[in-house]
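Engineer: Give me the fold of what follows.
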Amino acid sequence: MTTTASPTDRPSPWRDELRATLALAWPLILTNLSMSLIGATDVVMVGWLGPTELAAASLGFNLCMIAAIFCMGLVTATAPMMASERGAKAHSVRDIRRTFRQGLWVAVAIMIPIWLVLWQTETVLLTLGQQAELASKAQSYVRAYMWSILPFLWLIIARNFLSALEQPLWSLIIGTLGVFANAAFNYVLIFGKLGLPPLGLVGAGIGSILANVFMFLGMVAVISYHPKFRRYHLFGRWWRSDWPRFRALWKLGLPIGVTMGLEGGVFGVAVMLMGLIDTASVAAHAIALQVASVTFMVPMGLAQAATVRVGIGYGRRDAALIRRAGWTSFVMGTGFMAAMAVFMWLFPELLVAVFIDRDAAINAEVVQLAISFLAIAALFQIVDGAQVVGAGMLRGLHDTSVPMLIAAFGYWVVGIGVGAWLAFYQGWNGVGIWVGLATGLGIVAVLMLVRWSLRARLGLLP
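Structural biologist: Model (predicted):
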C-alpha cells in the first residue's frame, strides 16, 4: 500500500528559505537592539551629570558616530565576501580566514587618520560654531571614547564571521552581556565607585573602551575555542600581509561606507533644518525619529541576513537560491514595516506618550507636531525598510558602487532637496522635511528594487 505525501509535507524551497532567513535574522535583530541599548545607557548615565555634560557628550558622540558609521560600512564588506566564499566551498577555511584577517587590517588602517581628526575635536566643533565650553568638554570625552571604535570594528568583523557561518546566536549572547558590562563600567568610572575617583565624561569614554574590548574578547574566546569555529584559526599569524585581499576589501567596502555615511548624514542635516524652524519642531522630530529607529532594527537585521543568504547563493552560482533569498528577506522586511506603519497611523498618541507628557499644556505644540510627523513617518517606515533590505540584497551580489550613487541621489538630491523646498518655500515646515525624507527613501527603494530585478541583464549574477 502506498501513501501520497500531503502538500504540507512536500519539500518547499521557499519554506526552507523562510526558515533559514528567520533563524539567521532574529539573533541579528536582537543584537542590533542590544547595541542601541548600550547607546541609550550612555545617554542616561551622562545625563545624570547635568545638561552641560550631556550636551557636550552628545556633540562628541555624534562626531564619533559619523566616523564610526563610515568605518562600519567599510568592514561590512567582510560579510558578503565570507558568505560567498562559504557558498563556493562549503568547508572553506583559508579564504574565509584571509578575509577575516584583512578585515582587521582594514579597520586599523582606516582608524589611524580617523583618530588624528578626532583628537582635534575642540577645533572641529569651534569651527562649526559650537560654544567653547561645550567644545572643550566634548574633546575630553572624545579623546577617551575614540579608542573604543577599533575594538568595535573588530567586533563587527567577528559578528560578520558568525553570520556568514549562519551561527549568529553567539553575537546576541555577547551583545547582551555587553549591555550589562557597559552599564557597570560607566557607573563605576563616571561616578567614582569601588574606591575609584569620579572621572565624569572621561569615565564615560573609558567605560565604552572597556565594554567594546570586553565584547571583542568574548568573541575571540568563542571563535578560538568553540568546536565549530576553532578550525578556522582566525587569529593565527594575523599580522601577515595579504595585499590582494586587503585591496579587494577596500574596493567592495568603500562604497558601502560612503553609502552608510550618506544615510547617517542626511538625518543629521534634517535635525539642523528642524532647528531653523523652531525648538518644538526639533523635539517632535526627535520623538518621531526615535520611534522609527527602534522599528528599523528589524529590517536592518533582515538586510544583514539577506547579504549572507544571497552571498551564499552567489558563491554557489545558484540563481534560484539568490532569487529566493533576496525576495524572502524583502517581503519579510517590508511586511513588518507595513504592520508598524498601520500601528503608527492608528495609535500615534500612545507612541508620543512614551517620550513626553501629552497632557501637560507646555508640551501641547510638541505633541501635535510629533503626531503629524508620525503620520508621515508611517509611510517613511515602509520605504525605509524596503531600501535597507534592497541594499543588503545587492551587497550579497558584491554590488556596492551603483547603490552608493543611488543613495547619494535619493538621500541628498531628492530627500534634502524636496524637504528643504517644502519646508521653507512652500511653508510646510517640519512636515515638509519628513515628506522630503520619505520621498528620498522611496526613490532609493524603487531604484534598488529595479536594479535587483534586472540583476541578470546587468551582469550581476555569477
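
Engineer: can we go C-alpha only for contacts and neighbour counts from here?
Structural biologist: Will do.

Engineer: count of neighbours near P244?
Structural biologist: Look at P244: counted by other Cα atoms under 10 Å, it has 10 neighbours.

Engineer: how close does it get to D95?
Structural biologist: Counting by Cα to Cα, to the nearest Å, the gap from P244 to D95 is 12 Å.

Engineer: And the helices in the stretch 151-300 of the chain?
Structural biologist: 169-191, 200-225, 243-275, 279-316 (DSSP state H, counting those that start in this stretch).

Engineer: Just name the most buried of these.
Structural biologist: Mean neighbour count, computed with mean count of other Cα atoms under 10 Å, is highest for helix 279-316 among those, reaching a mean of 24.

Engineer: for the residue most central in space within the chain, what are its contacts?
Structural biologist: The C-alpha lying nearest the average C-alpha coordinate of the chain belongs to M300 (Cα atoms, centre = their mean; 6.8 Å). By Cα atoms under 8 Å, 6 or more residues apart in numbering, M300 lies in contact with 29, 385, 388-389.

Engineer: go with 7 Å
Structural biologist: Counting by Cα atoms under 7 Å, 6 or more residues apart in numbering, M300 makes contact with 388-389.

Engineer: next one: M404
Structural biologist: Going by Cα under 7 Å, 6+ apart, the list of residues near M404 reads 255-256, 258-259.

Engineer: mind giving me a markdown table with these and columns for distance to L454?
Structural biologist: As requested, these are arranged in a markdown table below (distance: Cα to Cα, whole Å):
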| residue | distance to L454 |
| --- | --- |
| P255 | 20 |
| I256 | 20 |
| V258 | 24 |
| T259 | 21 |
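
Engineer: Closest to G205 out of the residues you listed?
Structural biologist: V258 (26.0 Å; Cα to Cα).

Engineer: what's the burial count for the nearest residue to the closest one once chain neighbours are set aside?
Structural biologist: Closest residue in space to V258, ignoring its immediate chain neighbours: F70 at 6.2 Å, by Cα to Cα, 6 or more residues apart in numbering. Counted with other Cα under 10 Å, residues neighbouring F70 total 24.

Engineer: Would you do the same for the sequence below? I want to compare the two.
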Amino acid sequence: MYETTTLQGKIKLFIKILIPILITQVGIYLISFFDTVMSGRAGATDLAGVAIGSSLWVPVLTAINGVLLAITPIIAHLTGAKENKLVPKKVQQAIYLSIVLGFLVILLGGMALEPVLNLMALEPEVQHIAKYYLITLGAGIIPLFIFNTLRNFMDALGQTRVSMFIILLSLPVNILFNYLFIFGKFGIPALGGIGAGIATAITYWIICLVSILIIAFMQPFRGYQLFSNWLLPNGRAWREQLKIGMPIGIAMFFETSIFSAVTILMSVYSTNTIAAHQAAMNFASLLYMIPLSVGMALTIPIGYEVGAKRYQEAKKYAYIGISGSIFIAIFNGVILFVFREPVASLYNSDPTVIELTASFIVFAVFYQLADAFGAPIQGALRGYKDVNMTLVISLVSYWLIGLPSGFLLANYTSLEAYGYWVGIIIGLSCGAIALLWRLFHLQRKY
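Structural biologist: This next block holds a predicted model:
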C-alpha cells in the first residue's frame, strides 16, 4: 500500500488491488461451482445433494471468514500508521484463532448435521449425498481457515496478486480430483457428489501449504518473519480480532444463511425445483463475488487512509468502489437476462430443470443489483472498523424483512417458489439503503 494524491492515482491503485481479489474470490467460488456443475453431470440427485450440502456449508464458511477478515483492517491500520513491527504478532495470533475456529466448526457440525438434514423433507438418496459431501469436505476445514488468514494478511499489504496466483493454481487441481472421484477414474470408484467433497478437501490442503511456502520464502512477506519467534496464544489479541471479526462474521452469516433457510423451506417442492433453485442460486452467488470483491478491496485503502488519519482520501475511495460496483452489476444483469437459458443448461441436461433454472435466473438479475450497493458499503465500513451497525442492519433486513416477506409471497400468492426470491430482493434492498445511510453518517462524523 502507498499514499495517493490524485483521483486518477486512487482509481489506478484501487483497480490494482481489486482485480486480483476479484479473480481470487471467483476462483474460490468456482471450487463450489465446479462441485455443483460436475455433480450435476452425474445426475439430478447428485446435483441436489451437493447443492443442499453447499447451501449449509457456505453460511458457516462465510461467517468464519468474516471473523478471519478482521485481520485485514487491523494490518491495514498498522501499516498506515507505520507500525509494521507489530504485524507478525497479530498474524500469529490470527492463525491460532483460525485453528481453534476450525476445530469448533468440525465439532459442532458433527453434532448438528444429522438433525438439520432431518428437518428437510429430502429424498433419502439426496440426504445421503448431502451428508457425506459435507463430512468428506470437513477434512479440509482447518487448512482452509489457515489459508484464509494468511491470504487476508497478504491482501492487507496490497499484495493481492499472490493470493490470486494460489487460487488459480488450485482450480485445475480441484477439477482433476473432481473428475477422478465423482466419475471414478484410474481404479477409483465413482462416488458421485460425495467425491466432490473429497476433491475439495484435498484442494484446501494444497492451497494452505502453498501459501505457507510463499510467505516463508518470498518477499515482501519473508521480511515479516511470520513463522519465526512464535508467541504463545494470547487471549487479549484474540479479543481484539473477535471484537471486529464477530460482528462481520455474524452479519455475513445473517446474509448467507437466509439462502439456506429458503432452501429448507423449499424442500417441500419437487427435486427438480430444488435442483433448479440451487443451480440459479449457485450462479447468482458467483456473480456476487464481484460486489463482495469490491467490498474487500475497499477495506484495504480505506483502512490504510483511516490509519493515517486522511479521512477525505478514505471517502473518495468509498465512492470509487460503490459507483464501479453498480455499473458492473447493471452490465451483468443485461448479460445474464439475455443468456439465462445457456447458463441454465450448464447445470443439467434435463429440459424441465433448465426451464425452471432460467426462470429463477430472471429474479437473480434484480437480486444482484441490490448486492451491488450493499456489499461494497460493508467493505467501506470495515475499513473504518465500524462493524456493529452492519450486524444490526443485516439481522433486520434479511431475517425480519426479507425471509418473512418471502414466506408470505411463496405461500399466499401465485408466485409459489419464486416468492422466496422476491423476499430476498426486498431484504437486500432494505439492507443496502440502511448501509448507505450508515456510511454517510460515518463520513460526516470524521
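
Engineer: if we can go back for a sec, compare the helices of the stretch 151-300 of structure 1 and give me the one nearest S148 of structure 1.
Structural biologist: Of the helices of the stretch 151-300 of structure 1, nearest to S148 of structure 1 by Cα to Cα is helix 200-225, at 4.1 Å.

Engineer: just checking, what packs against the closest one?
Structural biologist: helix 132-145, helix 149-164, helix 169-191 (3 or more Cα pairs under 7 Å, 6 or more residues apart in numbering; DSSP states H and E).

Engineer: re earlier: what's the residue nearest to the centre of structure 1 aligned with over in structure 2?
Structural biologist: M300 of structure 1 maps onto L292 in structure 2, with residues paired by TM-score structural alignment.

Engineer: if I look at that match, how far off is G53 of structure 2?
Structural biologist: 22 Å.

Engineer: what does S293 of structure 2 give?
Structural biologist: 24 Å.

Engineer: next one: L78 of structure 2
Structural biologist: 39 Å.

Engineer: Comparing the two, which residue is more hemmed in?
Structural biologist: G53 (28 against 20).

Engineer: dump the residue contacts of the more buried one.
Structural biologist: 130-131, 133-134.

Engineer: Of those residues, which is the nearest to P351 of structure 2?
Structural biologist: Closest to P351 of structure 2, out of all of the contacts of G53 of structure 2 and judged by Cα to Cα, is A130, at 23.8 Å.

Engineer: My guess is the closest one contacts V50. True?
Structural biologist: Yes - the pair A130 of structure 2 / V50 is scored as a contact, 5.4 Å apart, by Cα atoms under 7 Å.

Engineer: For burial, what's the neighbour tally of K445 of structure 2?
Structural biologist: Around K445 of structure 2 there are 7 residues (other Cα under 10 Å).

Engineer: Kindly report the same for L18 of structure 2.
Structural biologist: Neighbour tally, L18 of structure 2, other Cα under 10 Å: 24.

Engineer: quick one: it and A156 of structure 2, what's the gap?
Structural biologist: 12 Å.

Engineer: The aligned residue in structure 1 for F221 of structure 2: what's it in contact with?
Structural biologist: In structure 1, F221 of structure 2 lines up with F229, judged by TM-score structural alignment. For F229 of structure 1, the residues meeting the contact criterion (Cα under 7 Å, 6+ apart) are I223.

Engineer: same check, this time on G295 of structure 2
Structural biologist: So G295 of structure 2 contacts 375-380 (Cα under 7 Å, 6+ apart).

Engineer: again, only using 6 Å
Structural biologist: By Cα atoms under 6 Å, 6 or more residues apart in numbering, the residues touching G295 of structure 2 are 375-376, 379.

Engineer: Tell me the secondary structure at K385 of structure 2.
Structural biologist: coil (DSSP: H, G, I helix; E, B strand; the rest coil).

Engineer: now for it: what does it line up with in structure 1?
Structural biologist: Per TM-score structural alignment, K385 of structure 2 is aligned with H398.

Engineer: can you tell me how far its match sits from G315 of structure 1?
Structural biologist: Distance of H398 of structure 1 to G315 of structure 1, computed by Cα to Cα: 10 Å.
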